[in-house]
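Visitor: any chance you could fold what I've pasted below:
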Amino acid sequence: MTVTAVLVSHDGERWLPRVLAGLARQTRRPDATWAVDTGSADASPALLRDAVGADRLLVEAPTTPYAAAVRAALDADAATTGADGDDWIWLLHDDSAPAPDALEALLAAAERYPDASLLTPKLREWPSLRRLLEIGVTVSGTAKRETGLERGEYDQGQHDRVREVLAGNTAGLLVRRRVLDEIGLDPALGVFAADLDLGWRAAHAGLRTLAVPAAVVFHAEAAHRGQRTGPWTARPRRAERTGQIRTVLANCSPAALPFVYLRLVLGTLLRALGFLLVRAPGDAWDEAAAALGVGLRPWRVVASRRRRRRTRTVSAREVRPLLPSLWLPYRRGWDSLGDLVSELWHLAREGLARRSQERSWAWGLVAGVALLAAAALAGRDLLAGALTGGVVAGGALLPAPADVGTWWSAIGQQPVAAWLLPAAAVATLLLGSPGLLVHLVLVLAVPLATFAALRFFRQLLGPGVAWWAALAYGLTLGVSGAVGSGQLGTLVAGIVLPLLGRSALGMLPFAAPEQRRRAVWRVAAWLALTTAFAPSAWLLAVLVTLVALGIGLRHGAVRAVLPVLVPVVMTPLLLLPWVGTRLETPGLLLLEAGLPTPYAGLDALEVLTGRVGDGAPAWWGLGIAVAALVVLLRADTRVYVAWCWAFGGLALVLAGVLTRVAVTVPGTGETLVPTPTYPLLVAQAALICAAALGGDGARRQITGASFGWRQPVAAVIVLGAVASPLAAAVWWVSGQATEDLRIDPRDPVPAYMTQISQAQDGYDVLVLHPVDESGVGWTVRRGAGVRLGLESAALATPYDTGTARAVVDLLTDGGPDAVGALVAQGVGYVYAAPPAPRRVVATLDATSGLAPASAPQRRAAAWQLEGAGTAERPHERVPELPWLLLGQGLAVVAVVVLAAPGRRSASTETETAR
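Guide: Below is the predicted model:
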């Protein structure tokens, strides 16, 4: 039998010498050898010319696909020697080196199995020579090439059995000429997946493909590993996935086409998400681009299916045994997930084993457990309330909704605050309970802030001083008054602040370039999260950025500090729905999470010690401030301490500016000055950092000097610095930090009113509550009332002066016109909370249009308005909100991917191994 070898090359100089040597050493030499070079820029044409002769070398354009190159060689061979359909064509790549007996083994199988039309050898990895790559291939319903081999499996003869397969790699494939003439390789598939398509179409034509393990070819997989240049291999993964997807869509049965198409779309999204999770954004983009490239050009798939119909003689059911199981991709995905979890578990065990041998880790574990126990003791009232189903509220903190669905619904429909999205995500993980999230933040604020600060200070200080600084910072958060006043935004921002600072350390000039690049995006992520809860954090970042740019301009290193602009610019994009819906009321951008906290004035001592509410006595924190001031005298750390003072001073400047800004709240019609809690907390953190930097290593200097006045003074300062957090700890553990919060499991409004208001329009409840002996306050409550997270939308809604006038008229004159006005505004009930003022009750009892209603609580009163339920509740929509959410989602994904460490590509790993 006659054999013609066809070798196609493109910039294959590094592999061709061994490939040509393998051809020359064949125990059964090909009868003719043709070489096709597709525009190589290296020495490949010269190597081929010397090996096969100038008359057997064809030179084609660089854009020539593999199928066209093979066809050119076959046409030239037919014109020279004549064509016989029973002749064999041996296809080779410029990176596939055959073993000396490869062709002989293939021809022996051809004689033994005369009904076979395609014979594929065993492919081993080059350069390892022992790892198996393929012994025949197939393709799954998710368009993934399947070899049936384990990753990195070594050849030990375990697969040495001739068997029928769907297809074989063209790197060593022996195929009858008539198959290539009548079926042929598809030029539209380029380099990748052409072999899969050829084998699949041959099977549909009733032809057999056999795997012959006795024949061995060593394959470098240059195109797959990204080691080959050229128009067909510029993005190897994208090209490979495009070819595989087109192959599956072109060859599957007509009945299965819709299912396969849907499966590929969903599978592509899941794989792209998986690549993002394992920090491979390039692979994720290639996966998505490949699917889009095929899906947006359905006419190409239709044309391919029409061409394949001409050669199909057997049904898809007969070919089905050559395809893998429907569940194979998912079983492999599950196995991969299991392997990943197992690997992470082993790494965690090894890390714990190493840490357990360190004395500092053991003491740290003990300290952590003690801190959590102290937090449970300090928040015992809150924990007891959580166990009994109580709702915590007070100060800036509103009662949390019953389930997280309320938050998710509001996010998609209303202009809510930016912090609600991350809070809803975390609450979903906490059994869908926003109330549990609130309780945990209030109780664990100090431990969480301490652990976060410990990660920051360990980068700068020794273990002892780092623990002091972390505890001082965490306890400052507990005694500042933020817990008792329900300032959820300040608490969360305070927990995140050390993490933001730790990421910012990675942006310093001495860090590695890759570390600095990731640090920039991590700072952007942390800054956006902090800004969502405490918007003044972004203003402080702007000030720091301006200072950094000024320093860079002064020293002629502007380009070195330009990356600091990225977090400042990205933060509004990451909070796009909140920013976009507040453009008409920009003053609301300054309000932290929860109800607005008006600035009541702070003295210098409270500012210096970070007291933002009714917390521990301010003078208890003087020890830290004095220590931060005295350490300026130490010459070797003075520069770093001065930077801390400068940063704290910048925060205090911002706090002073914010106290001069008045914000008009549309929902209440009031104008107030919000308390600058976050800048004051940052200033206190800067003082703690200054004291810690100046105190680290000071013991060695003082004890090494001769005894004098320095030692007693240092002892007093250290005693004061230690006494401040110690006193704070005692105050915090005593439970005084949470005593201003109220925990009430009961709803003051009767349940039937709440249920009717939730179910029907026009049954809002006008709630009257006593303010003092002569005054009455009022609110209009819809459904369960304004809950935590929804107050931001209510505050952005313009104040209804019509309802206010109607309420005043009702309480003063008791006229029927006031009742009609309230009905028109959607009010259906009036409820006077206990103790209901007698004067008010008497006035409303005498008002026509009000009918007495049930008031279960003692000393309460209730009325129903005649005509209730006739007003339709306005359902305001923000038409641009879905687009803003989409933009935010894309920005979040981009920042998370860029902030995560990169993953080395397979080609890089291969080159490193070599």
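Visitor: okay, CA-based contacts and neighbour counts for the rest of this
Guide: Noted.
Visitor: would you map the helices across the stretch 501-650 of the chain?
Guide: 513-533, 536-554, 558-561, 565-574, 576-580, 604-608, 622-630, 638-658 (DSSP state H, counting those that start in this stretch).
Visitor: what about those, which gets the closest to Arg858?
Guide: Among the helices of the stretch 501-650 of the chain, helix 513-533 comes nearest to Arg858, with 39.8 Å by CA to CA.
Visitor: in that closest one, what's buried?
Guide: 516-533 (16 or more other CA atoms under 10 Å).
Visitor: relative orientation of that helix and helix 536-554 in degrees?
Guide: Helix 513-533 runs at 140 degrees relative to helix 536-554, counting by axes from the mean of the first three to the mean of the last three CA atoms, to 10 degrees.
Visitor: pull the residues that contact helix 513-533.
Guide: Residues from elsewhere that reach helix 513-533 (CA atoms under 8 Å, 6 or more residues apart in numbering): 417-419, 422, 488-490, 492-493, 496-497, 499-500, 503-508, 537-538, 563-564, 566-568, 570-572, 574-575, 592-593, 892, 895-896, 898-901.
Visitor: and these, which are buried?
Guide: 417-419, 488-490, 492-493, 496-497, 499-500, 503-507, 537-538, 563-564, 567-568, 570-572, 574-575, 592-593, 892, 895-896, 898-901.
Visitor: now, which of those lie within strands?
Guide: Among the buried ones among the contacts of helix 513-533, DSSP state E puts none in strands.
Visitor: second input sequence below; structure requested for side-by-side comparison:
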Amino acid sequence: MSVHSQSTAPYAAAAAPEFPRHVVTAVLVSHDGARWLPDVLAGLLGQERPVQDVVAADTGSADDSARLVTEALGAERVLHLARRTSFGTAVDEAVRTVGELTPDDLPYLKRPSGWDPVTRSWRDDAYDLPELPHGEPVQWLWLLHDDCAPEPDALAEMLRVVDTDHHAAIVGPKLRGWYDRRQLLEVGVSIANSGRRWTGLDRREQDQGQHDQVRTVLSVSSAGMLIRRDVWEELGGFDRRLPLMRDDVDLCWRAHAAGHRVLVAPDAILRHAEASARERRPIDCAGRFVASPHRVDKAGAVYTMLVNARGKMLPWVLLRLVLGTLLRTLAYLVGKVPGQALDEVAGLFGTLLRPGRIFAARRRRGSGVVDPAELRGLFPPPGATVRATFEQVAGNFGSGSDADSGGSRHGAVESGPGGDDADFLEIEQFARLKRIGRKPGPVLFAVLLLVSLVACRDLLGGGALAGGALLPAPADVSDLWGRYADGWHPIGTGGTQTAPPYLAVLSALSALFLGSTGFALTLLLVCSVPLAGLTAYFVSRPLLESRLLRAWASIAYAFLPAATGALATGRLGTAVLAILLPLIARAAVSAYGIRHGGYARGSWRATWAYTLLLTLTMAFTPVVWPLAVVLGIGVLALRRDEITAYGLRFLATIGTPLLVLAPWSVSLLGNPSSFLKEAGLEFGTGTASALDLLGISPGGPKAAGGLLLLGIVLAALAALMRGERRFAVRAAWVVALVALVFAGLTNGSGWAGPATLVYGIALIVAALVGADGARVRVAELSFGWRQPVAALIALAAVLAPALAAAGWMIGGAAGPLERRDPVQVPAFVAEESSTRDQPRTLVLDGTSPASVSYALVRGSGARLGDAELAESGGSNSHLDKVVANLVAGSGADQGSQLSGFAIRYVLVRDGAPREMSRVLDATPGLSRLSQLDGSALWRVDRQIARIMIVPPGAGSEQLPVGSQPVEAHSKIPAGGSGRVLRIADAADSGWQATLNGRALTGKTVDGWAQGFELPAEGGSLDLTYETPITHTAWIWAQAALGVVLLVLALPGRRREIDDDLPEESVTVPAEPVAGEGRRARRLRAAAQAEAAAEDDGEDGEQLPEEEGEYDPARQTTDPYAQQPDDGDPYAPQGETQDPYAPQGDDGRYASVPQQQQYGDWDAQQYRNADYAQYQGEQQPTAADPYQQGAAPVYDPYGYPQQQYDQGQGQYDQGQGQYDQNQGQYEQGLYNPYEQGAYDPQAQYDQQAPYDPQHPDENPAPVQNPWPTGNASRGESE
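Guide: Below is the predicted model:
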């Protein structure tokens, strides 16, 4: 029968249901939902308060959805629409084809006739009743998805709410998970300004009644939404521009604006599978192709916000949407899910690029009758979405899953011992210490931090960290970044040399601490020892499980002489290497697939992590790059069978740092000796002896001698004698020997600290592997020389780091490094250097008159990075000649030569030869000013400025021009022709000058300085340095490469785990426990009993002796899986797989899932079964009679209601057979609410179906459950 066919069957009289005034029409939309429809239809047809009418719309389902709804509801009540029909369109079509039921269609709404069939007389009391005793009927639409199953009392609870609150126009239920029936999905929903769907629930939050309050909400889900029909028609239904998602939020938002109320009824419960959102089926209604749910949801969110936001809030909403989309796109890219990043962008611009639709929708909505301020409380509170975002990010990038940490997905958490377990509790006085011993990582870091703070007591306080190899850091992070990114560096006479890349890394770190460069330096230096120990502890986990040995190894590594010596001498590069070296070693091992037992397959993510760490470390200590090259070549030699795969990894690891750090890295290749240097000044080179290097000591201040750590070396040598795990020990020794060679090479020209760090960590790894289980192995040997020697080596190895830590803590960490004023010149000189003249200071130092060093200082002194910039820029030969003449004491006036370099002051450091001061005193044009802390200061007796106007005559007076450190914007007077604008900076093509907007011609002055030809006129002078576009482009490219490398190295976003799946039961066998206590004896007995049971099971399988006995071997997580030999007429004949499991070979969900075939069911067995009133929670394996093609339909209002009799209609629990002596219906008095009543305490007997031999006890098959008529015109008879 088609949906448009005419039926002449009369609608029988019916008893009044609960809440009779409310007439409910259920609208069910199906689309490839055959796997959920059995439960959905069972819930719909099994409502305690049935609906008055129902209509279904199937949108081109490719499975059995259309057949299921047709068999359950009748062909005349099913619409067949196109596959691309949206949910809102399907509901509109269904509502249009079904008419409103009037009192003529529902006789119980009218006044009774007054005829009493018992007394066969007329009763007069009926005449006093009004024509409509229950009041004017209220028409409702109950919208249902094909994946949401209502509980039996869901409709009754929602009608109870609307019957109490007459202003309610839309009511929604509480949504729970499909399988996890205690998991809350929604109890009302809202939307944030960023478009985020907001439920106010935590992930996997369990329903404990915490949200069971009827309240006003912004929106309820369209799954189970109960809406007044007049309100539906007033609002025009769902917006056709929202094909699937966010249509409910838009509809309810419009209802609020129109003055209606939207409530949530938490006592009404629906189970929702969220099939489209969880990608359990494709979305075909959002375009010509299958769409991603993320993109559909994003587009719906943007559209909903833009069309419903009030006028003055629209710009703010648009800005929030764009910025939020940008941030989420970046987050998805970092999480390595480019598909969702593309969905974010496509969803946003797919809506914004159609402004006509947005403006048309805003015109249709109008201004509304409700003040938007009244709805403010229905939106998420400020900051709530930010907190949820951080929690989501933490969860996405977390290393563990919730399932791992939280146990079973649906399982309960044991709150504590009870019953018998309480008898075995012990009161342990040292429980807290034992808990600390199980997780010593944080405690270890705290101890190391305390030791470090005590040792660095003189390095804490005011001032800047400086001394040794460290120069003071700039006060502002922008200044530090400028020293790296600027095209012109005002160091000495200026230049365009390449800045060291560690400045960029330090700038990024300082930005994390609100731009405090001093705090970033303090963190890297003062906390380098505890941070090194912490990283060493955590990366040692794969080596062995003993926390005690790992703690010893981390302490020994943290107090290596190279680490403490780097802190004392301000060697920033070695300090950073000490922190990152354990991470580098761990990443390298994973990248090359090296395991202690041999080889494994390396991962590309570990390769990129190794590359990122190597790049960061190379920026501070370049020596790690040649070390990585040599060791990588050795690994390739070992893995020559897979040379192609690991050759690519090697090239990526070695080539990427050179690319990212170019052109600085290219300069290292041109001068290989530069690889042996590190960040900062050259300080204390070649001080370690051969014994020091063998004893892991690079020498220098605060670096313990080599003899102290010989115990670690001996322990590493003893590890070579171990029979097992030889590969790990030998690999560690190969690394140690290579690093020792590099240490010897470095010791001649620089500090061997970085190489000795690698040497030391390799020896510690060898000793650590050798110590694992050493006590047991030594104890198994007969007593001899091995035991005393092993004890002495162990004692020396343990005492070495302890003594090093004690000596470092007592003596203090301060050495050349100290806290002091960063100003390196007298205060008034520093103040004067920042004026418009920009004067400079020549600082002289040396050990003898024949060996003099100098520095041209700008401002208050040199800062971090200036040493490398000055070295790479080279010296100025003209300035070398001026300084040589000045120190030599030629007797000539040196003022003119010094003024050419803008030198106003000459400072001689304390410790310089006395002859130098006597020469300067006798030099004409210099005036001695003062002597402070052994340093003497002279002033040049001339007009000094960085920019001067030089007239054409030789004897004419020069005119100073105000300027900044690089640029100048000043007024200059008119003068004669032939003037030259002279700048005391090196000549370069990037200098540009304009006078009144006209470009000036550049020239080189005095063979090195930049100059410009000035016309006779005066005006506004603008001097700038134009950074080459290639330099700026490469800085951006470096930043982009760094971000890409970071993204590749970070762990990917965790795959979204569907947390509403069938629970897999995992049986954990009992294990015997050593000990003689009562609890240990009990556990051993349980383990023995299980072992005996397994032995019996091997001889022969034990089957249940009685019907219905639980057999774990016969259970499955699939509620529709076949139970062997149990006679279940609803089990499919064959498949027992998880209905939500991937259907395709590629592990993804198929577009059309496999469905159980109704033709295989035993229809004859349940031919006359009818629907029983459901009084408990729905069971997934419950028999659903409507699924049978021959199942009769019923009329819920065709018979008078009778009270439920607890003594009738039940199954006999003992035999599992229906008791024919009880529950017999009188002939002609069929009660659909009594037959087959569900008893939650009774045992379901699958072998005892309804007796087909008594058809007279079952309802007639011609009964129809719904009033029939022409659905297209809404007629009924």
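Visitor: could I get the TM-score for this pair?
Guide: For this chain pair, the superposition-based TM-score is 0.80 by TM-score structural alignment, normalised by the length of structure 1; 877 aligned residues with a CA RMSD of 5.0 Å.
Visitor: follow-up on the earlier one: need the helices of the stretch 501-650 of structure 1 in a markdown table with distance to Ala821 of structure 1, can you?
Guide: Compiled in a markdown table, those are given as follows (distance: least, CA to CA, whole Å):
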| stretch | distance to Ala821 of structure 1 |
| --- | --- |
| helix 513-533 | 38 |
| helix 536-554 | 41 |
| helix 558-561 | 61 |
| helix 565-574 | 42 |
| helix 576-580 | 33 |
| helix 604-608 | 48 |
| helix 622-630 | 57 |
| helix 638-658 | 40 |
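Visitor: measure the mean distance from the strand or helix carrying Gly478 of structure 1 to structure 2 post-superposition.
Guide: Assigned by DSSP states H and E, Gly478 of structure 1 falls within helix 463-479. Here the mean offset of helix 463-479 of structure 1 against structure 2 after fitting is 4.3 Å, by mean CA distance after the TM-score superposition for structure 1.
Visitor: for that helix, name the packing helices and strands.
Guide: Here helix 463-479 of structure 1 touches helix 434-457, helix 677-695, helix 710-733, going by 3 or more CA pairs under 8 Å, 6 or more residues apart in numbering; DSSP states H and E.
Visitor: hmm, try it at 6 Å
Guide: helix 434-457 (3 or more CA pairs under 6 Å, 6 or more residues apart in numbering; DSSP states H and E).
Visitor: what about the aligned residue in structure 2 for Leu48 of structure 1, how many residues close to it?
Guide: In structure 2, the residue equivalent to Leu48 of structure 1 is Val69, according to TM-score structural alignment. By other CA atoms under 10 Å, the residues close to Val69 of structure 2 number 28.
Visitor: what ranges do the strands span in the stretch 951-1100 of structure 2?
Guide: 959-961, 968-972, 979-986, 991-995, 998-999, 1002-1005, 1009-1014, 1019-1025 (DSSP state E, counting those that start in this stretch).
Visitor: quick one, which of the ones you listed is nearest to Val171 of structure 2?
Guide: Of these, nearest to Val171 of structure 2 by CA to CA is strand 1019-1025, at 68.5 Å.
Visitor: how about that closest one, which residues are buried there?
Guide: Applying 16+ other CA under 10 Å to strand 1019-1025 of structure 2 flags Leu1021, Asp1022, Leu1023, Tyr1025 as buried.
Visitor: next, format those residues as a markdown table and append distance to Thr216 of structure 2.
Guide: Converted to a markdown table, these look like this (distance: CA to CA, whole Å):
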| residue | distance to Thr216 of structure 2 |
| --- | --- |
| Leu1021 | 68 |
| Asp1022 | 65 |
| Leu1023 | 66 |
| Tyr1025 | 64 |
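Visitor: what helix or strand is the closest residue to Ala892 of structure 2 other than its chain neighbours located in?
Guide: In space, and not counting its chain neighbours, Ala892 of structure 2 is closest to Pro924: 6.6 Å by CA to CA, 6 or more residues apart in numbering. Pro924 of structure 2 belongs to no helix or strand when assigned by DSSP H and E.
Visitor: does Pro924 of structure 2 touch Ser890 like I think?
Guide: No - between Pro924 of structure 2 and Ser890 there is no contact under CA atoms under 6 Å: 10.0 Å.
Visitor: show me the contacts for Val479 of structure 1.
Guide: Applying CA atoms under 6 Å, 6 or more residues apart in numbering to Val479 of structure 1 gives the contacts Gly615, Ala616.
Visitor: and whichever residue in structure 1 pairs up with Arg730 of structure 2, how many neighbours?
Guide: Residue correspondence to structure 1 (TM-score structural alignment): Arg730 of structure 2 is matched to Ala642. Using other CA under 10 Å, Ala642 of structure 1 is surrounded by 17 other residues.
Visitor: for Val1005 of structure 2, what are its contacts?
Guide: Gly1011.
Visitor: and it, what pairs with it in structure 1?
Guide: Aligned partner of Val1005 of structure 2 by TM-score structural alignment: none.
Visitor: and the gap between Val1005 of structure 2 and Ala628 of structure 2?
Guide: 48 Å (CA to CA, to the nearest Å).
Visitor: and Arg722 of structure 2, by the same measure?
Guide: For Arg722 of structure 2 relative to Ala628 of structure 2 (CA to CA), the value is 27 Å.
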